[in-house]
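**Student:** for reference, the sequence and a predicted model appear below.
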Amino acid sequence: YDTLYTLDKLSQKGFQIGVIANGKSKIKQFRLHSLGLMHVINYLSTSETVGFRKPHPKIFEDMIDQLGVLPEQIMYVGDDALNYVAPARAMGMVSVWYK
């Protein structure tokens, strides 16, 4: 509930919401839909579509390009400090480690 509520509020305030995920696009879309989150997601970047897995910079660059913003305008939240949060921070994103 907290996640959906928070993402809904951010979306209502005009924030774009993207997901970067390792794995297959259809599976990630199904999971997001099952959780009731798909309606707030503006862009989904997966390793399947980009051809690179986190922590490779290309998957983060894809999100930046698709959202059309600067890295410093992105807040990246990840649950793996080394493989997810550190690469995002190295690209200039505000990065939050959520464990």
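**Tutor:** Now that the structure is in, tell me what you want to look at.

**Student:** going by C-alpha atoms from here, please, whenever you check contacts or count neighbours.
**Tutor:** Will do.

**Student:** which residues in the chain form helices?
**Tutor:** 2-12, 25-34, 47-50, 57-67, 86-90 (DSSP state H).

**Student:** okay, pairing it with this:
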Amino acid sequence: MFNSLGINKYCDSVIISDEVGLRKPDARIFALGIEQLNVQPEQALYVGDQYDTDIIGSRNKGLKAAWKTSEQVDSDAHFQFSSWRQFILKLQQLEGNTWSSAMQK
């Protein structure tokens, strides 16, 4: 899927629940991603489209979170986007900034 969308170059780790036998919002699935990336939680960005499992789960583990949604509501996500094009533009905007200065939350 990521290849066809052109966003695979922005993904250093993709974890499929069925492949690892864990379901979100289980903290272990987020810990697995952090381990694969060999980073601290606050250095990783988790991208998801389900608020209850993806955004709350990743934030509970200390990750930065981007929420793909058409809703414009207040949330714990560091940013929201409604299209993958918008997501890529946001990532490009952030490339010149540090996470701490660009995504304070």
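**Tutor:** Okay, I see it. The model shown is predicted, which means the values in this text are computed figures rather than measured ones.

**Student:** out of the helices of the first structure, which is the most enclosed?
**Tutor:** Sort those by mean neighbour count, taking mean count of other CA atoms under 10 Å, and helix 86-90 sits at the top with a mean of 19.

**Student:** onto which residues of the second structure does that one map?
**Tutor:** Helix 86-90 of the first structure corresponds to residues 56-60 of the second structure when matched by TM-score structural alignment.

**Student:** so how much does that stretch differ from the first structure once superposed?
**Tutor:** By mean CA distance after the TM-score superposition for the first structure, the fitted stretch 56-60 of the second structure averages 0.6 Å away from its aligned residues in the first structure.

**Student:** for the residue positioned nearest the centre of the first structure, what are its contacts?
**Tutor:** For the first structure, V19 is the residue whose C-alpha lies nearest the centre (CA atoms, centre = their mean; 2.7 Å). By CA atoms under 8 Å, 6 or more residues apart in numbering, V19 of the first structure lies in contact with I41, Y43, L44, S45.

**Student:** which non-adjacent residue is nearest the third one?
**Tutor:** Meaning L44 of the first structure. Nearest residue to L44 of the first structure, sequence neighbours excluded (CA to CA, 6 or more residues apart in numbering): V19, at 4.8 Å.

**Student:** and if you look at T53 of the second structure?
**Tutor:** Nearest one to T53 of the second structure, counting by CA to CA, 6+ apart, is P25 at 4.6 Å.

**Student:** ditto for T46 of the first structure
**Tutor:** The nearest residue in space to T46 of the first structure (CA to CA, 6+ apart) is A21, at 4.8 Å.

**Student:** the one you found contacts K28, correct?
**Tutor:** Yes. Using CA atoms under 8 Å, A21 of the first structure is in contact with K28, at 7.5 Å.

**Student:** mind giving me JSON lines with the helices of the first structure and columns for distance to K99 of the first structure?
**Tutor:** Shown next, in JSON lines, are those (distance: least, CA to CA, whole Å):
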{"stretch": "helix 2-12", "distance to K99 of the first structure": "14"}
{"stretch": "helix 25-34", "distance to K99 of the first structure": "19"}
{"stretch": "helix 47-50", "distance to K99 of the first structure": "22"}
{"stretch": "helix 57-67", "distance to K99 of the first structure": "20"}
{"stretch": "helix 86-90", "distance to K99 of the first structure": "14"}
